[in-house]
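*Asks:* below: sequence and its predicted model.
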Amino acid sequence: MFKVENLNKVYPNGTHALKDVTFDVQAGEFLVVIGLSGSGKSTMLRCLNRLHEPTTGRILFEGEDVTHVKGKTLRNVRSRIGMIFQHFNLIPRRTVLTNVLSGTLARTGVINSILGIYNEEDKKKAMDYIRIVGLEGKENVRADNLSGGQQQRVAIARALMQNPKVLLCDEPVASLDPATSHSVMQYLKKVNEELGVTIICNLHFLSLVRQYASRVIALKGGKLIYEGKPLDIDENWFKTIYGEEAVEVTID
């Protein structure tokens, strides 16, 4: 699905956020990226969907070199890559259904989206995704009347409206309490297993990583320092990734 080769990202202020990062992502994987804040996790996701321009290296998506594509080609690439952020980025005064339908913006167009003009096929699909993320019956509830976990599930349904091959999730449960975190992760796992969408997800808590990831990569100071199975991250690897003074916090 993705092949990343010697990826580097240097910001204008001189910060070298990614340093020769190389890895592959197979179709159908639930790949989790771990590391301290500032290790390069978010930068890497944003390079994958080209929100950030890579400095050097190559990114291949479904066999196509997308490292520096622009214009229509870039829009086509992004249409196949959904993204979920830590902050839900919903339209607070709009209903769940309208927020989910906004995921069709690329093909609906700005004017029709503002006017709320959507075709019946998209409306049916939106209702299906609302059901998949466990929000059936909430279609006409305003987004700002939902809990944080429910809002993140709306964001997942909205991303699915793109028909993405891959879903990039940047700390999707960082703003949520432990019980809600598990709920959101379970729905992401459902999307991965039932819809066949490849997931690449940044997470902090290893307890969640061990439960949901099929494979893990770890970044430290912009470098990839671990690639393997979640259960192979023992105490020594934990200290290597997070530092000698780090203490693992568990989400039950």
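*Replies:* Great, that's in hand.

*Asks:* switch to C-alpha atoms for all contacts and neighbour counts from now on
*Replies:* Noted.

*Asks:* which other helices and strands contact the host helix or strand of C47?
*Replies:* For C47, the enclosing helix or strand under DSSP states H and E is helix 41-48. For helix 41-48, the packing partners by 3 or more Cα pairs under 8 Å, 6 or more residues apart in numbering; DSSP states H and E come out as strand 16-25, strand 166-170.

*Asks:* I'd like the next helix or strand past the longest one.
*Replies:* This means strand 16-25. strand 30-34.

*Asks:* re earlier: of the helices and strands packed on helix 41-48, give the one that comes closest to K125.
*Replies:* strand 166-170 (17.4 Å; Cα to Cα).

*Asks:* and whichever helix or strand comes after that closest one, what's buried?
*Replies:* Downstream of strand 166-170, the next assigned helix or strand under DSSP H and E is helix 178-194. Judged by neighbour count using 16 or more other Cα atoms under 10 Å, the buried positions of helix 178-194 are 180-185, 187-189, 191-192.

*Asks:* in CSV: those residues, plus distance to E121.
*Replies:* Converted to CSV, those look like this (distance: Cα to Cα, whole Å):
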residue, distance to E121
T180, 31
S181, 31
H182, 31
S183, 28
V184, 26
M185, 28
Y187, 23
L188, 23
K189, 25
V191, 20
N192, 23
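
*Asks:* now, the most widely separated pair of those residues?
*Replies:* T180 and N192 (18.5 Å).

*Asks:* tally of neighbours for F238?
*Replies:* A total of 17 residues lie near F238 under the criterion other Cα atoms under 10 Å.

*Asks:* and the comparison structure, right after this:
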Amino acid sequence: MNQLDLKDRVMVVTGGARGIGYAVALRALRSGAHVALWDIDAERLERSRGELSALGLGQVSVVTVELTDDASVEAATRQTIETHGAIHALVNSAGITGGNGLTWELPVDVWRRVIEVNLIGCYLTCRAVVPRMIEAGYGRIVNIASVAGKEGNPNASHYSASKAGLIGLTKSLAKELATKNVLVNAVTPTAAKTEIFDSMSPQHIEYMLSKIPMNRFLLPDEAASMIVWLASEDCAFSTGAVFDLSGGRSTY
């Protein structure tokens, strides 16, 4: 595994208690970073902190946070800075699928909740963290979008719309910060076989697999390799970009 230089950098990973977020935290720790995991699942957070801390690498902190609540996000930001002294990188990995269904049959409250978590939650974390990065003169933000945000998956209009919005947010924010040494990029993974599959129908999972030329799902460690590079100082001239992680499905 290639080592990145993240020595003494502090990385916030939302949704860091599991899945791709957990893999990102692990890769960052192995590259010298300290990590703060933000998640709604307090019990899983503590378990993940125990596992990661036992490796004897960087410092690991956790904050239970409701990402759709601006006061909760602001409190998490303050707590993380009090613990670590700074936030150098933000990886927005938290997300939900909201299940599957035809657009006109999905419950309104489910549709709205997916938008709130996947898009507005990322807006709120950026809103809280970006001023601190500007003040420090350095920052890296990586938003975990989806190939669904590029192509629009049937029976997942809420998820597809939220990820398309996140791509747009990434591009706009990156241009606003282009002269601040705060770089903002997105990745668009195809499906990774994580616990998020539990909220999808078998038919939808099979549909996603059928679209991947490599004929397999993404591994969380593969996603972490690209994400952690984008969150490092080595990424110096890419901002507002969308990086493919779809096994050849969507290469634009």
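*Replies:* That came through, no problem. These numbers were taken from a predicted model, which means no experiment stands behind them.

*Asks:* now what about the TM-score between them?
*Replies:* The TM-score (TM-score structural alignment, normalised by the length of the first structure) is 0.34; 135 aligned residues with a Cα RMSD of 5.6 Å.

*Asks:* so V35 of the second structure sits in a strand?
*Replies:* Yes. Assessed by DSSP: H, G, I helix; E, B strand; the rest coil, V35 of the second structure belongs to a strand.

*Asks:* test my guess that it contacts S61.
*Replies:* Yes. Between V35 of the second structure and S61 there is a contact under Cα atoms under 8 Å: 6.4 Å.

*Asks:* in JSON lines: the helices and strands packed on helix 41-48 of the first structure, plus mean neighbour count and distance to I84 of the first structure.
*Replies:* Shown next, in JSON lines, are those (neighbours: other Cα atoms under 10 Å; distance: least, Cα to Cα, whole Å):
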{"stretch": "strand 16-25", "mean neighbour count": "18", "distance to I84 of the first structure": "18"}
{"stretch": "strand 166-170", "mean neighbour count": "25", "distance to I84 of the first structure": "5"}
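
*Asks:* those into TSV, with extra columns for distance to R75 of the first structure?
*Replies:* Shown next, in TSV, are those (distance: least, Cα to Cα, whole Å):
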stretch	distance to R75 of the first structure
strand 16-25	21
strand 166-170	15
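
*Asks:* which of these sits closest to V216 of the first structure?
*Replies:* Taking these one by one with Cα to Cα, strand 16-25 is closest: 10.6 Å.

*Asks:* distance of W237 of the first structure from Y212 of the first structure?
*Replies:* 19 Å (Cα to Cα, to the nearest Å).

*Asks:* likewise R131 of the first structure?
*Replies:* R131 of the first structure is 21 Å from Y212 of the first structure, by Cα to Cα.

*Asks:* more neighbours: these two, which one.
*Replies:* For R131 of the first structure versus Y212, neighbours defined as other Cα under 10 Å are more numerous around Y212 (18 against 15).

*Asks:* that one and L31 touch, don't they?
*Replies:* No. Using Cα under 8 Å, Y212 of the first structure makes no contact with L31, being 9.0 Å away.

*Asks:* quick one: terminal-to-terminal distance for stretch 44-56 of the first structure?
*Replies:* 13 Å.

*Asks:* list the helices and strands the longest strand along the second structure packs on?
*Replies:* Taking DSSP state E as the criterion, the second structure has its longest strand at strand 182-189. Strand 182-189 of the second structure sits against strand 139-144, helix 147-151, helix 157-176, helix 220-230, strand 242-245, with contacts defined as 3+ Cα pairs under 8 Å, 6+ apart.

*Asks:* list the buried residues of the helix or strand just after that strand.
*Replies:* For strand 182-189 of the second structure, the following helix or strand on the C-terminal side (DSSP H and E) is helix 202-210. The neighbour-count check on helix 202-210 of the second structure (16+ other Cα under 10 Å) flags 204, 208-209 as buried.

*Asks:* reformat the residues you listed as JSON lines; add distance to R78 of the second structure.
*Replies:* Output for the buried residues of helix 202-210 of the second structure, formatted as JSON lines (distance: Cα to Cα, whole Å):
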{"residue": "H204", "distance to R78 of the second structure": "40"}
{"residue": "M208", "distance to R78 of the second structure": "39"}
{"residue": "L209", "distance to R78 of the second structure": "41"}
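
*Asks:* okay, V35 and S61 of the second structure: which has more neighbours?
*Replies:* V35 (30 against 21).

*Asks:* ok, that one - contacts?
*Replies:* 10-13, 25, 28-29, 58-61 (Cα atoms under 8 Å, 6 or more residues apart in numbering).

*Asks:* cool, N8 of the first structure as well?
*Replies:* 16-21, 54-57.

*Asks:* doesn't R27 of the second structure lie inside a helix?
*Replies:* Yes. Under three-state DSSP, R27 of the second structure sits within a helix.

*Asks:* L105 of the first structure against I114, yeah?
*Replies:* No. Between L105 of the first structure and I114 there is no contact under Cα under 8 Å: 9.5 Å.

*Asks:* what about those two, which has more around it?
*Replies:* Using other Cα under 10 Å, the more surrounded residue of L105 of the first structure and I114 is L105, with 17 against 11.

*Asks:* which SSE is K239 of the first structure in?
*Replies:* Under the assignment here (DSSP H and E), K239 of the first structure is part of helix 235-242.

*Asks:* in that helix, what's buried?
*Replies:* For helix 235-242 of the first structure, by 16+ other Cα under 10 Å, it's 238, 240-242.

*Asks:* format those as TSV; extra columns: distance to L219 of the first structure.
*Replies:* TSV is the format used below for these (distance: Cα to Cα, whole Å):
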residue	distance to L219 of the first structure
F238	12
T240	11
I241	7
Y242	10
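
*Asks:* quick check, I199 of the first structure in contact with L45.
*Replies:* No. I199 of the first structure lies out of contact with L45 (Cα under 8 Å); the separation is 11.3 Å.

*Asks:* which one of the two has more residues nearby?
*Replies:* Ranked by neighbour count (other Cα under 10 Å), I199 of the first structure and L45 place I199 first, with 28 against 20.

*Asks:* how about that one, what does it touch?
*Replies:* With Cα under 8 Å, 6+ apart, I199 of the first structure has these contacts: 28-32, 166-169, 188, 192.

*Asks:* from those, pick the one nearest I225 of the first structure.
*Replies:* Nearest to I225 of the first structure among the contacts of I199 of the first structure, with distances taken as Cα to Cα, is V32, at 13.8 Å.

*Asks:* okay but that closest one is in contact with Q211, surely?
*Replies:* No. Applying Cα under 8 Å, one finds V32 of the first structure not in contact with Q211, separated by 10.9 Å.
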